[in-house]
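S.K.: Got a sequence here, can you build the structure:
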Amino acid sequence: MASGLFMFSRASAVGIGLGLGVSFSLLHSSPFRAAPMRCDYAAGSTSSGWSLPSQDPTRKHGIAQESGIMTASNMRQISMGSVLGLVVGVGLRAFSRVLVVLLGMGIVAIEWAASKGYHIFPTKTLQKYVKSVDLDRFMSRNVPFKVTFGTTMALAAFAQF
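M.R.: The predicted structure is shown next:
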């Protein structure tokens, strides 16, 4: 009886493996399959191959123009904010998960309100006590960093390692 079950499971394993192999091989050559995504970069005709020539019209004042949301500076801020938010969130989670969620959501809420024109954070009052830092400039710069930091910090409270 046990040998009959063993033979059945071996035959099933061979059949399943053969079926998956054939279906994946047909999937690879299917006419409905999209072309593979290529991650090539075709550099322009420059001397070094890695930089834009100084006469290029896309350069402005020595720096290549960036437009839209997906700029190098924003991507740098988003990645750094998410990494630091995770580290700080996991570190503070040892004390209190509620604290981490409230701090993270508070950062995001303050930034959202500031984008709508409401200034919740009393920068004028605190500027009297802090002389070495311009708080108005501090609150208005690096918004992508602060938003991703707060979001990832709030989400880190629910992480399970």
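S.K.: from here on, contacts and neighbour counts on C-alpha atoms
M.R.: Will do.
S.K.: Can you show me the helices along the chain?
M.R.: Counting by DSSP state H, the chain forms helices over residues 2-28, 72-93, 97-116, 123-127, 135-140, 143-156, given from the N-terminal end onward.
S.K.: so of those, which one's packed in deepest?
M.R.: Among those, helix 143-156 has the highest mean neighbour count (mean count of other Cα atoms under 10 Å), at a mean of 24.
S.K.: compare with the first, here's sequence two:
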Amino acid sequence: MSFLLPGLRHGALLATPLILSTPLLYHNLRHAQSIRCDSADPLAKLGDLRSTYAHDAQTPVITQSGAPNPKAVRQISMGSILGVLGGLGISVFSKPLAILIGLGVVLLQFVESRGIHIIPYSYLQRRFRSTNVRSLVQDNVAFKLSFGLTFALAAFAEF
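M.R.: Have a look, this model is predicted:
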């Protein structure tokens, strides 16, 4: 290493572990399962951690025959109407807030569809016992996407 300049010598020493561990990192990232950011509450009892979640509210957008699902079309219509009304109501006070809320809903659905769970389901489920929190986030995607997009677009409306 004496043939390297003094500045490069330190850089090479610092970069060597990273260069040598790159194949291991690549292998771990390539074969990784979905990233989950929700974890068990460390203060909860182990018996409370069992999940009783079932996909009750799932509505596929396309049926097995290839035709649009009438329930999904109804969700798209209702989401669009409520998104425009909510977006117009919020954009009267703050247009950037309407854009951020609408795009936040769309971004959350996109991230959830990729298997990255950023909502702490077990924690929220213990706080809201009468509501299926996981179903609120993961099901009825057609409604939430149309709501989020029209909510964000309503911020650009001028009247």
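S.K.: follow-up on the earlier one: next, format the helices of structure 1 as TSV and append distance to residue 65 of structure 1.
M.R.: As requested, the helices of structure 1 are exported to TSV (distance: least, Cα to Cα, whole Å):
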stretch	distance to residue 65 of structure 1
helix 2-28	40
helix 72-93	11
helix 97-116	25
helix 123-127	33
helix 135-140	22
helix 143-156	19
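S.K.: Which position in structure 1 pairs with residue 136 of structure 2?
M.R.: Residue 136 of structure 2 maps onto residue 138 in structure 1 when the alignment is built from TM-score structural alignment.
S.K.: thinking again about what came up before, what's the closest of the helices of structure 1 to residue 64 of structure 1?
M.R.: Of all those, it is helix 72-93 that lies closest to residue 64 of structure 1, at 10.7 Å by Cα to Cα.
S.K.: Leaving out the residues flanking it, which one is nearest to the aligned partner of residue 82 of structure 2 in structure 1?
M.R.: For residue 82 of structure 2, the aligned residue in structure 1 is residue 84 (criterion: TM-score structural alignment). The spatially closest residue to residue 84 of structure 1, leaving aside those adjacent along the chain, is residue 149, at 6.5 Å (Cα to Cα, 6 or more residues apart in numbering).
S.K.: Could I get the contacting residues of that neighbour?
M.R.: Contact analysis of residue 149 of structure 1 by Cα atoms under 8 Å, 6 or more residues apart in numbering lists 78, 81, 82, 83, 84, 85, 86, 104.
S.K.: if I look at the aligned partner of it in structure 2, how far off is residue 108 of structure 2?
M.R.: For residue 149 of structure 1, the equivalent position in structure 2 is taken to be residue 147, counting by TM-score structural alignment. Taken as Cα to Cα, to the nearest Å, the spacing of residue 147 of structure 2 relative to residue 108 of structure 2 amounts to 13 Å.
S.K.: Next up, the contacts around the residue most central in space within structure 1.
M.R.: Centroid check for structure 1 by Cα atoms, centre = their mean gives residue 79 as the closest residue, at 5.5 Å. Listed by Cα under 8 Å, 6+ apart, the contact set of residue 79 of structure 1 reads residue 145.
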